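Novice: 3D, please:
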Amino acid sequence: MKRPIAAVLVRRVAAAAAFALVAAPGAAGATSLPDPAVDIPLAKTGGTATAVLAGGCFWGVEGVFEHVKGVKRVVSGYSGGEAGTARYERVSSGDTGHAEAVRVEYDPARISYGQLLKVFFSVAHDPSQRDRQGPDIGRQYRSAIFYATPEQRRVAEHYVSQLQKADAFSRPLATELVPLRAFYDAEAYHQDYLVRHPTQPYIVIHDLPKIAELKRRFPTLYEDD
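Specialist: Okay, the predicted model is just below:
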C-alpha cells in the first residue's frame, strides 16, 4: 500500500521525537577512526569525481557532506533498485530494493575517496545498525557503499576490514559494498532539505548534531558553506 508523502514525513518526525527520549542523537558514537590504510592518491589537477553512499535518511547525510572541503555538490537520491519505483512514496515502503543515498561530487585533488569514507563512517551515520538508522527502520535506510570503479571497491573493502579489525564500533559493521548500477535523483523538495528546514524536529534531533560533530572531529575538513 502506498503511503502519502505527508504521512511519511509526519511519521518520521514523530518517531524522531520518541527515539530522542531513549537514545542520544548525533554521530555514530565510534571512537576516533584511523585514516584508511589504502586510498586513492590525490589527483595532480582538479576535476570532479563521484562517490555514492547510503547511510539512512539522506537529509542528514547530504547535510554533512555539504560541509566538507573539496565537495562540490551533494544530491539526494535512490540507488539499488529500478528506475520505475525510484519515487519517495514507493521507496518508503521498503520493498523496492532502493536505499536512500547521496551522490557526492568532489574535487579529487582536494580530498580523497578514503577521506570521504572516513567522514561517512565517523559522523554521517552509524554503520553498525542494520537496515535502519535511529528511528528509521527498513531496507531503504541501510548502510551501503555503491562503488563505481575497481579503485573505489578496493579502498572501501580495505577500510571496512581495517575498521572491523580495529574494533572501532561496539557492534559488527553492517555496511554493504555493492556495485553502482544507477543513481536516481530524489524529488526537488528533498534537495538541500536540511538547509531549508533547519528547525524541523527531525533535523534538530538527528542531523544538526552530525554537522556539529563533523566540525569537532574534522576541523581542517569542515567549512561553513
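Novice: alpha carbons only for contacts and neighbour counts from here, please
Specialist: Fine.
Novice: What is the neighbour count of G55?
Specialist: 30 (other C-alpha atoms under 10 Å).
Novice: Once you drop chain neighbours, what's closest to it?
Specialist: Of all residues not flanking G55 in the chain, S143 sits nearest, at 4.6 Å (C-alpha to C-alpha, 6 or more residues apart in numbering).
Novice: same question, T31
Specialist: A168 (6.1 Å).
Novice: compare with the first, here's sequence two:
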Amino acid sequence: MFRTAPVVLALLASVATFSFMGAGNAAESAVKAPASAMTEPVTGHRETAVFAGGCFWGVQGVFSHVKGVISATSGYAGGAASTASYETVSSGTTGHAESVRVVFDPAQVNYADLLRIYFSVVADPTQVNRQGPDTGTQYRTALFPTSPAQERVARAYIGQLSAAHTFSRPIATRIEMNRAFYPAESYHQDFMARNPNYPYIVFNDRPKVEALHKLFPASWKS
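Specialist: Here you go, the predicted structure:
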C-alpha cells in the first residue's frame, strides 16, 4: 500500500490528484453477486466476522456504511501476535493479512449478507495475493470465520458463486480458520473517514463505498 509515516499523512491528505497503478479498479470490478442460498440461524446476539480484502482502509470504510454493523476495526489476521505490526506485516513474510473485524447485529444484517457485500464491492476475489495497486500475501483476499456456522456459510457461498460463474476467473479467496485478530495502530483506524481526500482513498476506496450505495441501497447507512 502506498503509505507514509503518520506525521506526513496530513500533508498528503490535501492533495487533489494523484496517479496509482490500478486506480479505479474498485468501480470497474464491482459485480452484484447473488444472495447466498445458505444463511446462519439468527441468534439475537452480536456476532463478529473478520474479512481480508487488500488495504484495510477501504474494507473498513465499506463495512462502516453497512446497516447493522456496530463497529469495524482495521487489523491483522493470519499470523502471530509478535509480528502484528504494520512495519512487520508490510514485509509480506508474517502470514498476516490486512483485515477488518466487523461486529454486527444479525437481526439487521447476517453473515451471508456481509459476504455478499464483500464479494460484490469490497474485494476482487479473483486476484491472488494482491488488490489493485497493492501486492503481497498481506493483501490477499481471505475470510476468517469465527464459528463453524460461519465457515459452512462461507464455503457454501464460494461454491455457489463458482458454480454460477459469477466472476470471469476462479475465486482465489481463502478460508482460514482459528486465526486470531490483532487491531492495527491507531492512525489506521477510520482512516477513510478522517482522510476523505487522501489520494489513495479517492482513487481506490471511495469507488467501493459508492458501489455499496448504488448496488445495496437497502443496506446503506450514512
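Novice: Surely the residue nearest to G55 of structure 1 and G56 touch.
Specialist: Yes - with contact defined as C-alpha atoms under 8 Å, S143 of structure 1 counts as touching G56 (6.6 Å).
Novice: Next, show the common contact partners of these two.
Specialist: Taking C-alpha atoms under 8 Å, 6 or more residues apart in numbering as the contact rule, S143 of structure 1 and G56 both touch R132.
Novice: can you tell me the helix or strand for the residue nearest to the spatial centre of structure 2?
Specialist: In structure 2, the centroid-proximal residue (C-alpha atoms, centre = their mean) is V59; its distance is 3.2 Å. Per DSSP states H and E, V59 of structure 2 falls inside helix 56-63.
Novice: Look up how far A28 of structure 1 lies from the residue nearest to T31 of structure 1.
Specialist: Distance, A168 of structure 1 to A28 of structure 1, using C-alpha to C-alpha, to the nearest Å: 11 Å.
Novice: For those two, indicate the residue with more neighbours.
Specialist: Between A168 of structure 1 and A28, counted using other C-alpha under 10 Å, A28 has the larger neighbour count: 22 against 18.
Novice: Quick check: which element contains the more buried one?
Specialist: Short version, using DSSP H and E: A28 of structure 1 is in no helix or strand.
Novice: For it, list the residues it contacts.
Specialist: Going by C-alpha under 8 Å, 6+ apart, A28 of structure 1 touches F121, S122, V123, A124, H125, D126, P127.
Novice: Just give me the neighbour total for the equivalent of V68 of structure 1 over in structure 2.
Specialist: Residue pairing (TM-score structural alignment): V68 of structure 1 is matched to V66 of structure 2. Other residues within reach of V66 of structure 2, judged by other C-alpha under 10 Å, total 26.
Novice: Please apply the same query to A164 of structure 2.
Specialist: A164 of structure 2 has 11 neighbouring residues, counting by other C-alpha under 10 Å.
Novice: Next: K72 of structure 1.
Specialist: K72 of structure 1: 16 neighbours (other C-alpha under 10 Å).
Novice: That one falls within a helix, correct?
Specialist: No - under DSSP: H, G, I helix; E, B strand; the rest coil, K72 of structure 1 sits outside any helix and is assigned strand.
Novice: nearest residue to it other than its sequence neighbours?
Specialist: Take K72 of structure 1 and drop its neighbours on the chain: the residue closest to it by C-alpha to C-alpha, 6+ apart is Y106, 5.1 Å away.
Novice: Can you show me the helices along structure 2?
Specialist: Using DSSP state H, the helices of structure 2 run over 6-13, 25-29, 56-63, 86-89, 111-117, 148-163, 191-194, 199-200, 206-215.
Novice: Turn those into a markdown table, including distance to M38 of structure 2.
Specialist: A markdown table is the format used below for the helices of structure 2 (distance: least, C-alpha to C-alpha, whole Å):
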| stretch | distance to M38 of structure 2 |
| --- | --- |
| helix 6-13 | 42 |
| helix 25-29 | 25 |
| helix 56-63 | 21 |
| helix 86-89 | 34 |
| helix 111-117 | 7 |
| helix 148-163 | 6 |
| helix 191-194 | 32 |
| helix 199-200 | 35 |
| helix 206-215 | 21 |
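Novice: Packed most tightly, which of these would that be?
Specialist: Among these, helix 56-63 has the highest mean neighbour count (mean count of other C-alpha atoms under 10 Å), at a mean of 28.
Novice: just the angle between that one and helix 206-215, please?
Specialist: Put simply, helix 56-63 of structure 2 runs at 20 degrees to helix 206-215, going by axes from the mean of the first three to the mean of the last three C-alpha atoms, to 10 degrees.
Novice: Now check structure 2 for the residue matching V104 of structure 1.
Specialist: So V104 of structure 1 corresponds to V102, using TM-score structural alignment.
Novice: Hmm, K67 and its match touching each other?
Specialist: No - shown here, V102 of structure 2 and K67 do not form a contact pair, counting by C-alpha under 8 Å, at 11.9 Å.
Novice: No more questions from me, cheers.
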